[in-house]
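Q: Prediction below, plus the sequence it came from.
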Amino acid sequence: MNKISVVIRNKNEAKSIEFLLTVLNKFYKNDIDEIIVIDNCSTDNSKEIAIQNSAKFITVEKFSYGSSANLAMEISKNEIVVLMSAHVFPVSHDFFKLILDKFKNSSNQLAGLRCLHYSSDYKLYLNGISVKENLNGCGLMFACSAINKNVWKDQKFLDNIITNEDKEWTKRVVNKGYDIQFVPSIFCYDIKRNSKQNFFRFKNETIIQYQLWGKSKTIKQIFQDFFLENMGLLKGWILNAFYSFRKMIFQIKFYLNKPRKI
């Protein structure tokens, strides 16, 4: 295990993938053996950008999260595969070196590495919490995680899973005796979803949370969530309107009575 393949999943994220590929080629070129873009029928110029940045470009028409992850592992030529979304980018200067060292110094039972992004990631990592103690919090997140291809050959991803293919795989491989660990490779998750996208994500995650962890809410909890969410929105609107008014008043007073320049 001495080389790394990077596979990026993309759909109409030309601006994001251009930045990611620029970062990879500028700062990590010597750490990466190959870059592959798996694209879900983008209609923007993602393909041209990928080719200009020396990345292999593969189009997948019938996309699913599980099947795209399996394809990523299948076409990668190295034993260490870093799966990334187009809207992430590595930050730490030794991002890939840490991943490589972690695999080199671990047993063949190491199935994957979760990189750090959320504040909860840092806390779990610094507190030494293992994946057996917290499958969800310490398990892989395919927005940016490294995978042992040899373990994948034994336990492939589910092709037909709606979402959370990373969490399902985590649960399965840990039950089989493999390990997943944190690696202090830091990345930025840079995406803004609209209401429609958030609702689509919510539906899928509600289903998979029940399928994987048996979590579901009662009718009472559903109505409570609805009430609290909308009360929060109303409160936020009132506060924003109040401070917007105060800003206007302040600017008028400032305009009429400006302080002396320094």
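A: Nice, thanks for sending it over. Numbers count the residues shown, from 1 in each chain.

Q: use CA for all of it now, contacts and neighbours both
A: OK.

Q: Test my guess that D33 contacts L24.
A: No - at 11.1 Å, D33 does not count as touching L24 under the criterion of C-alpha atoms under 8 Å.

Q: higher neighbour count, the two?
A: Between D33 and L24, counted using other C-alpha atoms under 10 Å, L24 has the larger neighbour count: 19 against 14.

Q: That one should be in a helix, yeah?
A: Yes - remark: L24 belongs to a helix, assigned using DSSP: H, G, I helix; E, B strand; the rest coil.

Q: ok, it - contacts?
A: Counting by C-alpha atoms under 8 Å, 6 or more residues apart in numbering, L24 touches P90.

Q: 10 Å instead?
A: Going by C-alpha atoms under 10 Å, 6 or more residues apart in numbering, L24 touches V6, E18, N30, D31, I32, I35, N53, F89, P90.

Q: Spit out the residues that contact D33 and L24 alike.
A: V6.

Q: Which positions within stretch 29-46 qualify as buried?
A: D31, I32, E34, I35, I36, V37, I38, D39, N40, C41, S42, S46 (16 or more other C-alpha atoms under 10 Å).

Q: From those residues, which land in helices?
A: S46 (DSSP state H).

Q: Restricted to strands, list the buried residues of stretch 29-46.
A: Per DSSP state E, strands hold the following members of those: E34, I35, I36, V37, I38, D39.

Q: Among those, which one sits closest to W237?
A: Distance to W237 across those (C-alpha to C-alpha) is lowest for D39, with 38.8 Å.

Q: give the contact list for that closest one.
A: Contacts of D39 (C-alpha under 10 Å, 6+ apart): 8-13, 46-47, 57-61, 63, 68, 86.

Q: how about the helices in the stretch 1-150 of the chain?
A: 14-27, 46-52, 65-75, 95-104, 119-126, 135-138, 149-154 (DSSP state H, counting those that start in this stretch).

Q: Other residues contacting the shortest one?
A: The one in question is helix 135-138. Here helix 135-138 makes contact (C-alpha under 10 Å, 6+ apart) with 113-115, 120-121, 124-125, 129-132, 166-168, 170-171, 174, 180-182, 212-213.

Q: Could you do the second one as well?
A: The set of residues that contact helix 46-52 without belonging to it, under C-alpha under 10 Å, 6+ apart, is 10-19, 21-22, 35-39, 41, 53, 55-59.

Q: take a look at this one as well, against the first:
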Amino acid sequence: MVSVIIPNYNHAHYLKQRIDSVLNQTYKNFEIIILDDCSTDNSKEIIEQYRNNPKVSNITFNDTNSGSTFKQWNKGIALSKGKYVWIAESDDYADSKFLELTVQQLNDNNDVNLCFTQSYRIDKNNVIIDNCLHWYGSEFQNAFLADGKNFIKKSLWAQNQIYNASAVLFRKSAYPYPAKQIEKLKFVGDWYIYIMLIENGKIAYLPNILNYFRQHQTSVTSKLDNSTTHLFESYLILKHIASNRLYINYEKYNIRLNYLAGLLLTRKMSNRDFLRLSAFAIKFDYLLPFRLAVVKSKLLLSKNG
């Protein structure tokens, strides 16, 4: 069985389309868990319309906002009964064959912990902006199975190239529950989870466009490039990658670190931010060149006031 977890916050406008796209799946062995994070719109009214649907196993309304999408992920995992998990984000929707094709990959390959598909990127009015294939290299034109560590080294070492959680089905037994470390993250918890899911297994990819990924100005995705918090959170991922040697080319890895340092410099880090960064960097010998770059940045900041 698949546990479909729908975490929602103020997406009333898209909820019916989201839930109906799950109910209309050709693969029928699933439960739906709906988690509302104290929405202030009419989400509750829409969700209640599905309470008596036999596929809906749990509806939970938070009394206060959790402040973390990833706390909701963990809550959904704790409530889930399925062998596989689909985090179906509340502002996206799916092709009717999404579960049929992704479940087949996990059923046929016991060592595959995660399967993801291609997506259309859509706007708030359901207009297709483009598909996400152009974000990937030529190796993503065809379906493949890959060793998880190798995939991390090629595609996840610098950034998250699994661009939307709604395009992912994963094996529940591989999820690092309770994964408390992700609950402190605002932006990169999905990237962290994907790495931990596949580093001891395999990953499957389908080029079929089975997911409709909504991008609008209030989405987390649209804010990443302008967030210093996102840059800091990325160091948790880099820490994990460094300590497990999950990179192919150290020089490229180091370039990435120094690139992030440059971005942080342009944001004029506060003293508190610098102390947080230094405390992290000093623990890892792999990051020595980056550490030196950060110290240099701090000196420049002090000199320039």
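A: Alright, I've got the coordinates. Note that this is a predicted model, so its numbers are computed, not measured.

Q: I'd like to know how far E233 of structure 2 sits from L185 of structure 2.
A: 7 Å (C-alpha to C-alpha, to the nearest Å).

Q: Which of those two has more residues huddled nearby?
A: Each of E233 of structure 2 and L185 has its neighbours counted (other C-alpha under 10 Å); L185 has more, 22 against 18.

Q: And for the counterpart of the more buried one in structure 1, nearest residue in space, chain neighbours not counted?
A: Matched to structure 1 by TM-score structural alignment, L185 of structure 2 sits across from I161. What sits nearest to I161 of structure 1 in space, not counting adjacent residues and going by C-alpha to C-alpha, 6 or more residues apart in numbering, is G66, at 6.0 Å.

Q: so who does that neighbour touch?
A: 72, 156-166, 168-169.

Q: What's the match for it in structure 2?
A: Per TM-score structural alignment, the equivalent position to G66 of structure 1 in structure 2 is F70.

Q: circling back to that earlier point, any idea which of the contacts of L24 of structure 1 is closest to T218 of structure 1?
A: The closest of the contacts of L24 of structure 1 to T218 of structure 1 turns out to be F89 (C-alpha to C-alpha; 38.7 Å).

Q: That closest one: neighbouring residues, count only.
A: 23.

Q: same deal with S54 of structure 1?
A: For S54 of structure 1, the count of nearby residues is 13 (other C-alpha under 10 Å).

Q: Over to G82 of structure 2?
A: Neighbour count of G82 of structure 2, defined by other C-alpha under 10 Å: 18.

Q: Can you find the partner of it in structure 1?
A: By TM-score structural alignment, G82 of structure 2 lines up with N78 in structure 1.

Q: Might you report the residue contacts of that match?
A: When contacts are counted by C-alpha under 10 Å, 6+ apart, N78 of structure 1 touches M1, N2, K3, I4, S5, V6, D33, E34, N148, K149, N150.

Q: Next: S222 of structure 2.
A: Q215, H216.

Q: Repeat that for K97 of structure 1.
A: K97 of structure 1 touches N2, K3, I4, Y28, N30, D31, I32, S185, counting by C-alpha under 10 Å, 6+ apart.

Q: what do you get if the cut-off is 7 Å, keeping everything else the same?
A: D31 (C-alpha atoms under 7 Å, 6 or more residues apart in numbering).

Q: hmm, back to that, what's the closest of the helices of the stretch 1-150 of structure 1 to L239 of structure 1?
A: helix 119-126 (26.7 Å).

Q: Just the buried subset of the contacts of D39 of structure 1, please.
A: I8, R9, N10, K11, N12, E13, S46, K47, F57, I58, S68, A86.

Q: follow-up on the earlier one: pick out whichever of the contacts of L24 of structure 1 sits closest to I249 of structure 1.
A: So of these, ranked by how close each gets to I249 of structure 1 (C-alpha to C-alpha), first place is F89, at 41.4 Å.

Q: Need the counterpart of that closest one in structure 2.
A: Per TM-score structural alignment, F89 of structure 1 is aligned with Y93.

Q: contacting residues around the residue nearest to that match when sequence neighbours are not counted?
A: Of all residues not flanking Y93 of structure 2 in the chain, R18 sits nearest, at 4.7 Å (C-alpha to C-alpha, 6+ apart). If a contact means C-alpha under 7 Å, 6+ apart, then R18 of structure 2 has S90, D91, D92, Y93 as its contacts.

Q: what about burial for the contacts of G66 of structure 1, which qualify?
A: A72, K156, F157, L158, D159, T163, N164, E165, D166, E168, W169.

Q: G139 of structure 1 - nearest residue in space that isn't next to it in sequence?
A: Nearest residue to G139 of structure 1 in three dimensions, chain neighbours excluded: T170, at 5.6 Å (C-alpha to C-alpha, 6+ apart).

Q: so how many other residues sit close to that neighbour?
A: By other C-alpha under 10 Å, neighbour count at T170 of structure 1 equals 25.

Q: quick one: the strands in the stretch 151-300 of structure 2?
A: Assigned by DSSP state E, counting those that start in this stretch, the strands in the stretch 151-300 of structure 2 fall at 168-171, 202-214.

Q: Tell me which of those sits most buried.
A: Ranked by mean neighbour count, the strands of the stretch 151-300 of structure 2 are led by strand 168-171 with a mean of 25 (mean count of other C-alpha atoms under 10 Å).

Q: Would you check the span in structure 1 matched by that strand?
A: Going by TM-score structural alignment: strand 168-171 of structure 2 matches residues 145-148.

Q: Off-centre distance for that stretch?
A: 13 Å (C-alpha atoms, centre = their mean, to the nearest Å).

Q: neighbouring contacts of that stretch?
A: Contacts of stretch 145-148 of structure 1 with the rest of the structure, by C-alpha under 7 Å, 6+ apart, involve E79, I80, V81, V82, L83, M84, A111, G112, L113, R114, C115.

Q: do the same with stretch 191-206 of structure 2
A: Stretch 191-206 of structure 2 has contacts (C-alpha under 7 Å, 6+ apart) with 105, 111-118, 143-149, 152, 160, 174-176, 237.

Q: which residues in the stretch 151-300 of structure 2 form helices?
A: 189-198, 220-223, 228-243, 250-266, 271-281, 288-304.

Q: Same question for the third one: list its buried residues.
A: What it means is helix 228-243 of structure 2. 228, 230-239, 241-242.

Q: Run the angle between it and helix 189-198 for me.
A: 20 degrees (axes from the mean of the first three to the mean of the last three C-alpha atoms, to 10 degrees).

Q: ok now helix 228-243 of structure 2, how far from the chain's centre?
A: 14 Å.
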